[in-house]
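Undergrad: build the 3D model from these lines:
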Amino acid sequence: MQAADIAKLAGQQIGTSEWIEVTQERIDRFAEATGDFQFIHVDPVRAAQTPFGGTIAHGFLTLSLLPLLTERSDCPVAEGTNMCVNYGSNKLRFLAPVRAGKRVRGVFKLLELEEKRPGQWQQVMEVAIEIEGEDKPALICEWISQFFV
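TA: Here you go, the predicted model:
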């Protein structure tokens, strides 16, 4: 599909990802990478004493899953795309904790796709990262990325 054809899908849900498990090991590795060792993330015994009832993923870990969730989705990819980069986010909100062992998925709605320069496209997607079996999503945001064809 050409990028210009994908742009015509603005305003529509364009994809849903497969479910991804957020394991304690993934949470611990994220803590190592970022230096965020708050006990609610890495200490199951102490975290069990909180209203969360156990460890939870870092909000920024959940956010960082966007590229993986996109890759494992049925979102259309423009023919000839050779590189994608994150550009930013609008209206990011963390709505519900992701408990260790839960599965999440991304639901993607294309808000806008425009060519900034020849071959350089910027897309804005409304994304909800849903938690399996829960009513509230972990987060919602408008995610801005660019891809090059």
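Undergrad: okay, CA-based contacts and neighbour counts for the rest of this
TA: OK.
Undergrad: burial of the residue lying closest to Arg103 once chain neighbours are set aside, as a residue count?
TA: Closest residue in space to Arg103, ignoring its immediate chain neighbours: Glu21 at 4.1 Å, by Cα to Cα, 6 or more residues apart in numbering. Applying the criterion other Cα atoms under 10 Å, we find 15 residues in the vicinity of Glu21.
Undergrad: relative to Phe30, how far out is Glu21?
TA: Using Cα to Cα, to the nearest Å, one gets 14 Å for the distance from Glu21 to Phe30.
Undergrad: rewinding a little: could you list every residue that touches the residue nearest to Arg103?
TA: Contacts here follow Cα atoms under 8 Å, 6 or more residues apart in numbering; on that basis Glu21 touches Gly101, Lys102, Arg103, Val104.
Undergrad: packing partners for the helix or strand in which Val127 is found?
TA: Under the criterion of DSSP states H and E, Val127 resides in strand 120-131. Contact here means 3 or more Cα pairs under 8 Å, 6 or more residues apart in numbering; DSSP states H and E; on that basis strand 120-131 packs against strand 103-117, strand 139-148.
Undergrad: any chance of those in a markdown table, plus distance to Val45 and mean neighbour count?
TA: Listed next are the helices and strands packed on strand 120-131 as a markdown table, based on distance: least, Cα to Cα, whole Å; neighbours: other Cα atoms under 10 Å:
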| stretch | distance to Val45 | mean neighbour count |
| --- | --- | --- |
| strand 103-117 | 21 | 20 |
| strand 139-148 | 26 | 20 |
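Undergrad: next up, for comparison:
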Amino acid sequence: MRTFTTLDEVAAAAGEELGTSEWVTIDQQRVDTFAEATGDHQWIHVDAERAAAGPFGGTIAHGYLTLSLVPWLGSLVFSFETPGAKLNYGVNKVRYPQPLLVGRRVRAHVALGDVADLPAGKQALLRYTIEIEGEAKPACVAETVVLLLP
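TA: As a prediction, the model looks like this:
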């Protein structure tokens, strides 16, 4: 676990690999709960019988479910314990190169990209690769933006 306690530490680490989280299994209950929360009940996510005959041989996690794991998986790798607020500012890029079959395990590989000075503090880019165990392509690649206020 990498912990940053000052904005200067964050800036000095720009461009560094921060590490990799533990593996986490994506089960059908998590997918069903996400479907319930978002209203996205597409059969490819929630109907195991129909999905078994579909293009992937089973249900797959929602892309946005995979993306929503980024903050939690990231917290297993690093922590911003800087004095001020930490604000999610958005996402610059998101891609889903490989469907994530339910029952598979994923982990996040995290790198700190550019860290820019802003009048309000620092803006940090974080690059996440959500790997699927045993697969060559990741489930998700995303670049997020965090504002760190003093």
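Undergrad: on that earlier part again, output the contacts of Glu21 of structure 1 as TSV; include the columns distance to Gln123 of structure 1.
TA: Shown next, in TSV, are the contacts of Glu21 of structure 1 (distance: Cα to Cα, whole Å):
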residue	distance to Gln123 of structure 1
Gly101	31
Lys102	29
Arg103	26
Val104	23
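Undergrad: helices of structure 1, residue ranges please.
TA: Assigned helices in structure 1, in chain order: 3-7, 24-34, 39-42, 44-47, 59-64, 66-71 (criterion: DSSP state H).
Undergrad: buried deepest among these, which one?
TA: With neighbours defined by mean count of other Cα atoms under 10 Å, none of these is more surrounded on average than helix 39-42, at a mean of 20.
Undergrad: which residues in structure 2 does that helix match up with?
TA: Counting by TM-score structural alignment, helix 39-42 of structure 1 lines up with residues 43-46 of structure 2.
Undergrad: for the matching stretch, give me the average deviation versus structure 1.
TA: Stretch 43-46 of structure 2: mean distance to aligned residues in structure 1 after superposition is 0.3 Å, counting by mean Cα distance after the TM-score superposition for structure 1.
Undergrad: one step back: and the angle from the strand holding Val127 of structure 1 to strand 139-148?
TA: Here strand 120-131 of structure 1 points in a direction 150 degrees away from that of strand 139-148 (axes from the mean of the first three to the mean of the last three Cα atoms, to 10 degrees).
Undergrad: in strand 120-131 of structure 1, which residues are buried?
TA: Going by neighbour count (16 or more other Cα atoms under 10 Å), the buried part of strand 120-131 of structure 1 is Gln120, Trp121, Gln122, Gln123, Val124, Met125, Glu126, Val127, Ala128, Ile129, Glu130, Ile131.
Undergrad: let's have these in a markdown table, adding distance to Leu61 of structure 1.
TA: As requested, the buried residues of strand 120-131 of structure 1 are exported to a markdown table (distance: Cα to Cα, whole Å):
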| residue | distance to Leu61 of structure 1 |
| --- | --- |
| Gln120 | 28 |
| Trp121 | 26 |
| Gln122 | 24 |
| Gln123 | 22 |
| Val124 | 20 |
| Met125 | 19 |
| Glu126 | 18 |
| Val127 | 15 |
| Ala128 | 14 |
| Ile129 | 12 |
| Glu130 | 14 |
| Ile131 | 14 |
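Undergrad: nearest residue to the corresponding residue of structure 1 for Ser75 of structure 2 in space, please, no chain neighbours.
TA: The criterion is TM-score structural alignment: under it, Ser75 of structure 2 has Glu71 as its aligned partner in structure 1. Excluding its sequence neighbours, the residue lying closest to Glu71 of structure 1 (Cα to Cα, 6+ apart) is Ser17, at 7.9 Å.
Undergrad: ok, the alignment partner in structure 2 of the one you found - how many residues close by?
TA: Pairing criterion TM-score structural alignment: the partner of Ser17 of structure 1 within structure 2 is identified as Ser21. Look at Ser21 of structure 2: counted by other Cα under 10 Å, it has 20 neighbours.
Undergrad: okay then, goodbye and thanks.
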